[in-house]
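Asks: what's the 3D shape of this:
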Amino acid sequence: MAPNPAHTALWPAPHASEAVDATVHVPGSKSVTNRALVLAALASEPGWLRRPLRSRDTLLMAEALRAMGVEIEETVSSSSTGGAGNPDLTGEAWRVLPDGLRGPATVDVGNAGTVMRFLPPLAALADGPVRFDGDPRSYERPLHGVIDALRVLGARIDDDGRGTLPLTVHGGGALDGGPVEIDASSSSQFVSALLLSGPRFNQGVEVRHIGSSLPSLPHIRMTVDMLRAVGAQVDTPESGGEPNVWRVTPGALLGRDLTIEPDLSNAQPFLAAALVAGGRVLIPDWPARTTQPGDRLREIFTEMGGSCELTDYGLVFTGSGSIHGIDVDLGDVGELTPGIAAVAALADSPSTLRGVSHLRLHETDRLAALTKEINELGGDVTETADGLHIRPRRLHGGIFHTYDDHRMATAGAIIGLAVEGVQIENVATTAKTMPDFPELWTGMLGA
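Replies: Here you go, the predicted model:
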């Protein structure tokens, strides 16, 4: 089979010839959208998702739920545009009408961690078998935490002993639930997957993490907050419970009318542009309170040389014209690592990024990929046991490979702002979470 031309094409990363001054409307959060879809599918009444993200990962989630018997009606408005040619998403909504979960069904997870991990627990509640398959890379991503836990909780799963995709969940219409121990040190999504469906298990669920440090805790807090918002009772370590134990009480979930926040992690390259090129970027509707890990960008990028102000309209981020190195633990916000590494490669002093060994199991081995690609542009990046050490060097143009990883593509674009001649291989991979990234990027630069 011939390769998809979109996967081999080279995109000349725009070079910033002057300081930026732009308003960028960032699409909705993938993490919130996919959790909201799952909770709406499990609810006892219809719900609305307003301004959802429409990207490969979220459309895979919606199609998977439809295959399992959930009706999702889409209303899409393209009547007007916002600043820099950005779509006005205020008229976009999905209505979710739960009507039981059914099999037989086949689910394509693509390479979406949320789909491959959040939906097997739902499939255990379906009336019939549900087969899960996906991209070749999805076979390499860890899933054992969910598979093993579901078996303990009463589910029957065929995976030929691999602990990965492809697999079939033989839904029995219900699941006993109860206590389960898991090692979620490779992905916090193992915990979220069980919590999201826990209210529908006969005994609820008690998830006890027994491994080493747990990455991406803000994503678990996001799951807990969203469960509570639809009526679930959740006990957590933060609310006085045992360390590393989460309990969800069985009960009905409410339908919600939810407006999805902008994806703050996807705002990262645009904020980085103000650091790299100088100038100012406004991200409208930045929430004053959020569980999104991307909110930590305000702190990290300020330490690296910028300044920010949260206004009633959104977040205004301003670059100072210089970039400073940083020593930072990114264990809770690992998805921000590629963009931070790109900025650090352009800084005036070395950086050490720690706490992210789990990134070796993401869409690609992100630590190896960042090291290779930045070094091939003349950089000096060294892998450590749990992260990266980056010594800034004068970089030159060249091909920046993405490994079908959306955050690698945006990292390359950040470097391209300061380094002429950078070409991004397969920028189309950004469609995983931000389908309009090339247009938003050139619009930010006034092109």
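Asks: drop to CA atoms for contacts and neighbour counts, all remaining ones
Replies: OK.
Asks: Does G279 touch A16 like I think?
Replies: No: applying Cα atoms under 8 Å as the test, G279 and A16 come out as separate, 10.9 Å apart.
Asks: How about the contacts made by A369?
Replies: Residues near A369 by Cα atoms under 8 Å, 6 or more residues apart in numbering: 402-403, 408.
Asks: tell me the secondary structure for it?
Replies: Here A369 is helix, with the state taken from DSSP: H, G, I helix; E, B strand; the rest coil.
Asks: Including neighbour count and secondary structure, could the contacts of A369 go into CSV?
Replies: Shown next, in CSV, are the contacts of A369 (neighbours: other Cα atoms under 10 Å; DSSP: H, G, I helix; E, B strand; the rest coil):
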residue, neighbour count, secondary structure
T402, 26, coil
Y403, 18, coil
M408, 29, helix
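Asks: could those residues go into JSON lines alongside distance to G321?
Replies: Below are these laid out as JSON lines (distance: Cα to Cα, whole Å):
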{"residue": "T402", "distance to G321": "28"}
{"residue": "Y403", "distance to G321": "31"}
{"residue": "M408", "distance to G321": "24"}
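Asks: Identify, from the residues you listed, the entry nearest to D135.
Replies: For the contacts of A369, the residue nearest D135 by Cα to Cα is Y403; the value is 12.8 Å.
Asks: Check the spacing between the residue nearest to the closest one when sequence neighbours are not counted and F400 real quick.
Replies: Excluding the flanking residues, the one nearest Y403 by Cα to Cα, 6 or more residues apart in numbering is T364, at 6.4 Å. Computed as Cα to Cα, to the nearest Å, the T364 to F400 distance reads 14 Å.
Asks: Sequence B follows; please return its structure for comparison with A:
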Amino acid sequence: MTSAPPTTEPWAAPHARGPVQAAVSLPGSKSLTNRALVLAALAEGPSVVRRALRSRDTLLMAGALTALGARVETATDDWTVEPAPLVGGGSVDCGLAGTVTRFVPPVAGLADGPVAFDGDPGMRTRPVGEVLTALRALGVRIDGDRLPFTVHGTGSLRGGRVVLDASGSSQFVSALLLAGARFEEGLDLLHDGKALPSQPHIDMTVAMLRGHGVEVDDGEPARWRVAPGPILAVDQSIEPDLSNAAAFLALAATTGGRVTVRDWPAQTTQAGDAIRDLLGRMGCSVLRDELGLTVTGSDRIKGIDVDLHEVGELTPVVAALCALADGPSYLRGIAHIRGHETDRIAALATELRGLGADVTELADGLELRPATLHGGLFRSYADHRMAHAAAVLGSAVEGVRVDDVAATSKTFPDFPAVWSALLDAR
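Replies: Okay, here's the model as predicted:
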């Protein structure tokens, strides 16, 4: 577990002086945007990704697809994508984006030459080997098992049956599914390993493929069959990022206030939608109507015993709330988040203890008990979700400082300003 050097002086997380009463419109989902961009680049004609998230991760994806020959116009909030024959000879900057590192290599396997991949130092330690091993089994030559690596595309990929262990990340499955229809024989993908994490993200991928006219059979557990065929060009509107929304809704709990996130979808495949149930179990009132999702806090935060295996990305914000709760909490089933932007379990345990929390690090989660917290420096480890957790804590605990709030640019470049404005205008 290492920390990137801070890009700015520590950010003083704003402390709420009373209940926050606010309504906020949030940027689009990173998960939806990057999947939409990949499918648009592989489609049979041009399309538009409306309300695309403009962040470091999504701009890296646009740059990666451009390096492979697609034209991605990002000047407005509606990004136009014009597919073209996939070309090799270029390079892809993955940054710290797992979606770029994992989703783009199968696309590069369809290119007509070598494509070099590299990224931030932190990305070089994150797992990607299962995707590369699966591609090798499908006939792709790849130099390297972690960043940096080079995919030697030959212009086509036969496809067929492949077995992989996706217990480390659901993105391993999504990466192959997104490109599977372009393989000559399609794809018959089988997961062989421990329980899959973040199943909602795989469901999201399958739903988006079907929305593009791709035939996907997922009727058998841990197996997905993608029929070969065209990927239809479909204009798509991106929902607000519900995982980013978790921090803002948490303000209702930490301040006893009322926060509305506008345009909350009635139905969604985003894992972040689970924050509704979690906040309800922690003592908040939750209402979704035509305006969006409104969370109203009470005079206490209840502890929670929950398996977050399916929604591990919510762990940092939930852990921050648990550190403020008046009863014990047990967060389980999240061993896989040790392989996210940082080892989130170890990082949360370390930083929460630094603010006075009573927390025990478990192999697959955290145990937290009531304690009196105090201010101090909270390190983000170049991880946007860690910075979100620090901001949530700072709303309730005076004197919390974040070493690198700029890490939030990964999925929400304006986070510090939007967050501060909400607390200033409470």
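Asks: Give me the TM-score for these two chains.
Replies: Overlay of the two chains. TM-score (TM-score structural alignment, normalised by the length of structure 2): 0.98; 423 aligned residues with a Cα RMSD of 1.2 Å.
Asks: mind checking how far stretch 48-63 of structure 1 is from the chain centre?
Replies: Offset of stretch 48-63 of structure 1 from its chain centre (Cα atoms, centre = their mean, to the nearest Å): 13 Å.
Asks: Would you mark the buried spots in that stretch?
Replies: By neighbour count with 16 or more other Cα atoms under 10 Å, stretch 48-63 of structure 1 contains the buried residues 48-58, 60-63.
Asks: Please apply the same query to stretch 363-380 of structure 2.
Replies: By 16+ other Cα under 10 Å, the buried positions in stretch 363-380 of structure 2 come out as 364-371, 373-380.
Asks: Restricted to strands, list those.
Replies: If you go by DSSP state E, the buried residues of stretch 363-380 of structure 2 have 365-369, 376-378 in strands.
Asks: Which two among those are spaced furthest apart?
Replies: Of all pairs in those, the most separated under Cα to Cα is G365 and G376 at 23.5 Å.
Asks: mind checking which helix or strand the aligned partner of A413 of structure 1 in structure 2 is in?
Replies: For A413 of structure 1, the aligned position in structure 2 is A391, judged by TM-score structural alignment. Secondary structure assigned from DSSP states H and E places A391 of structure 2 in helix 384-396.
Asks: Show the subsequent helix or strand relative to that helix.
Replies: Using DSSP H and E, the next helix or strand after helix 384-396 of structure 2 towards the C-terminus is strand 400-402.
Asks: With structure 1 overlaid, report how far that following strand is off on average.
Replies: Mean deviation of strand 400-402 of structure 2 from its aligned counterpart in structure 1 after superposition (mean Cα distance after the TM-score superposition for structure 1): 0.6 Å.
Asks: give me the stretch of structure 1 that that strand matches.
Replies: Under TM-score structural alignment, the match for strand 400-402 of structure 2 is residues 422-424.
Asks: ditto for stretch 167-187 of structure 2
Replies: Mapped onto structure 1 using TM-score structural alignment, stretch 167-187 of structure 2 covers residues 185-205.
Asks: circling back to that earlier point, and which of the ones in strands among the buried residues of stretch 363-380 of structure 2 is nearest D120 of structure 2?
Replies: F378 (21.6 Å).
Asks: Next up, the contacts around the closest one.
Replies: Neighbouring residues of F378 of structure 2 by Cα under 8 Å, 6+ apart: 351-352, 354-355, 390, 400-403.
Asks: which of those residues tops the neighbour count?
Replies: A390 (30 neighbours; other Cα atoms under 10 Å).
Asks: For R117 of structure 1, what is the corresponding residue in structure 2?
Replies: Aligned partner of R117 of structure 1 by TM-score structural alignment: R102.
Asks: And the helices in the stretch 51-200 of structure 1?
Replies: Here the stretch 51-200 of structure 1 has its helices, by DSSP state H, counting those that start in this stretch, at 56-67, 113-124, 144-152, 189-197.
Asks: Can you say which of the ones you listed is nearest to A341 of structure 1?
Replies: Of those, nearest to A341 of structure 1 by Cα to Cα is helix 113-124, at 22.4 Å.
Asks: and that closest one, how far from structure 2 on average?
Replies: Using mean Cα distance after the TM-score superposition for structure 1, the mean distance for helix 113-124 of structure 1 is 0.2 Å.
Asks: Count the residues that sit near the closest residue to the match of A413 of structure 1 other than its chain neighbours.
Replies: Leaving aside its sequence neighbours, A391 of structure 2 sits nearest to A13 (Cα to Cα, 6+ apart; 5.5 Å). Neighbours of A13 of structure 2 under the rule other Cα under 10 Å: 26.
Asks: OK, contacts around A13 of structure 2?
Replies: By Cα under 8 Å, 6+ apart, the contact set of A13 of structure 2 is 390-391, 394-395, 399-402.
Asks: Swap in 10 Å and give it another go.
Replies: Contacts for A13 of structure 2 were tallied using Cα atoms under 10 Å, 6 or more residues apart in numbering; they are 375, 378, 387, 390-402, 405, 416, 419-420.
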